[in-house]
Every structure is written in C-alpha cells, then in structure tokens.
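Asker: This is the structure alone, sequence omitted:
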C-alpha cells in the first residue's frame, strides 16, 4: 500500500495527515516531510494518523526523531489517533508516555470545544 501525505493548517498548528502504511519502505518519505516542515519553521505540529492502516517500528522511529528535532526548537509535537490497534502499539512501547496523543485533530489543536486544548496532554490509557 502507498503512503499519502497532506498538510493543512488548523489555527496555529500544522497538521500532517498520513494515510496508508508506515513501514520500512514508506517511512523515509514521512521522515523527509517532517524534516521539511520543521526546517521551514513550523513549531506546532500534529500528525493525524486517522487514515494509517499499519505502523511498524521504523515508523515509530520517524515520529520519535521528529519529536527530538522539534523540542530543542521550542516546538510541540502531538499525534491524533483513535485507532485501537495503533494506540496499542504506543502503549506496548510506552511511547504513549512520550507523545501527547489525542482522539482527534480538533482535540489536539484546541479547535474541539469538548476536547483538551493545545498539544499538552495524552489520551488516557486503560
């Protein structure tokens, strides 16, 4: 399956919509796009994983790398994901303690009045 990447702006946040499979073959494209965004000065980034069907360790590594690159620049990096199989991966790897994970882009950006505001908290894990 192919990887699709699309960028949009929600308030002060840059949202990178990811679709398809993020694996050893497609992760370099995701890495390149995240580096482009960070190098272009985007400091509030939300990665929307709603259309991701598969995420492997290479994809996780790309997300961690982007977070590490953005933090020293004073940026925020959150994930929007409500798919249980993906959330399980984040819990098993304890990356749910590293990334702020929100159920929707609206919750991650503060645009959803019923969700948390800003990229500051994580989805509670059972």
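Answerer: Everything's here; your move. The shown structure was predicted, so the numbers you read here are calculated from the model rather than taken from an experiment.
Asker: contacts and neighbour counts: CA atoms only from here.
Answerer: Noted.
Asker: give the contact list for residue 2.
Answerer: 20, 21, 26 (Cα atoms under 8 Å, 6 or more residues apart in numbering).
Asker: cutoff 6 Å now
Answerer: By Cα atoms under 6 Å, 6 or more residues apart in numbering, the contact list for residue 2 reads residue 20.
Asker: Check it against this one:
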C-alpha cells in the first residue's frame, strides 16, 4: 500500500508560534532567542524558507532577549527566501534588538516594521496585485 506524503506539523517549541496571515507564513519568536533556542528553531525555519516563492514574516514583538544566534537565524532566512524568489519581512519594536539590527547592518537588508499589518502591507505593495 502506497502512503501519501504527510505534511509536517508546526513545531511545539516554547519560543516559536506559527500561523498564516494574508498568504504569508508568520513566525512569531518569543522569549529568549539565544543559542539554545536558535538550535531548536533553525531546522524549522530552514524548512519554511526552503519553499520557492515563499512569503514569510518573522515577528520579534514578543522577544525578551535576542543575541547573535538570532541574528544568524535572520540572516540565513533572508538569503534562503531571496534565493527561492520569495519575500521576507521583519516586525520588531524592541529597542535593544532594533539597535542590534542597526549596528550590524541587518536593518538595511530587513527593514523592521512596527506591526504585523505594516509588514504584510509592505510585502503586498512590493509584490503588486495578486
């Protein structure tokens, strides 16, 4: 008997919530995003960003701590999405994280938006009518 491929469920990670909004996969990172969290989140983020033409929003509004491990996640996701012809938007309001994004130059690649709606609107404006 032939088995049909099964779609993998969203991960059950304390630091990650996943949902769909207006044709985008929204990844909400929560709590402390350090090397331990990044190790758990990384494989799932790779699977999401590996799809051609994927539209992703990474939402950092619910983080308490974000270090260079989180920066690596963002940088890797950015390149994977662009290589597949997709779009990646970032939501961030945390002052220390915004500073970290500016100091490292990552804010030039992924300009942070203050709300999920702003990120979704930006993505839709850059892709034109669907």
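Answerer: Structure's in. What do you need? Note that this is a predicted model, so its numbers are computed, not measured.
Asker: Tell me who's in contact with the residue most central in space within the second structure.
Answerer: Centroid-nearest residue in the second structure, with Cα atoms, centre = their mean: residue 58, separated by 2.8 Å. The contact partners of residue 58 of the second structure, by Cα under 6 Å, 6+ apart, come to 26, 27, 90.
Asker: Going by neighbour count, which of the residues you listed are buried?
Answerer: With neighbours counted using 16 or more other Cα atoms under 10 Å, those contain these buried positions: 26, 27, 90.
Asker: Which of the three states applies to the equivalent of the last one over in the first structure?
Answerer: In other words, residue 90 of the second structure. In the first structure, residue 90 of the second structure lines up with residue 79, judged by TM-score structural alignment. The three-state label given to residue 79 of the first structure by DSSP: H, G, I helix; E, B strand; the rest coil is strand.
Asker: And residue 79 of the first structure, how far from residue 25 of the first structure?
Answerer: 21 Å (Cα to Cα, to the nearest Å).
Asker: swap in residue 77 of the first structure?
Answerer: Distance from residue 77 of the first structure to residue 25 of the first structure, by Cα to Cα: 23 Å.
Asker: out of those two, which sits in the busier spot?
Answerer: residue 77 (26 against 12; other Cα atoms under 10 Å).
Asker: Just give the closest residue to the more buried one, not the sequence neighbours.
Answerer: The shortest distance from residue 77 of the first structure to any non-neighbouring residue, by Cα to Cα, 6 or more residues apart in numbering, is to residue 45 (4.9 Å).
Asker: Just to check, that neighbour is in contact with residue 74?
Answerer: No. At 11.5 Å, residue 45 of the first structure does not count as touching residue 74 under the criterion of Cα atoms under 6 Å.
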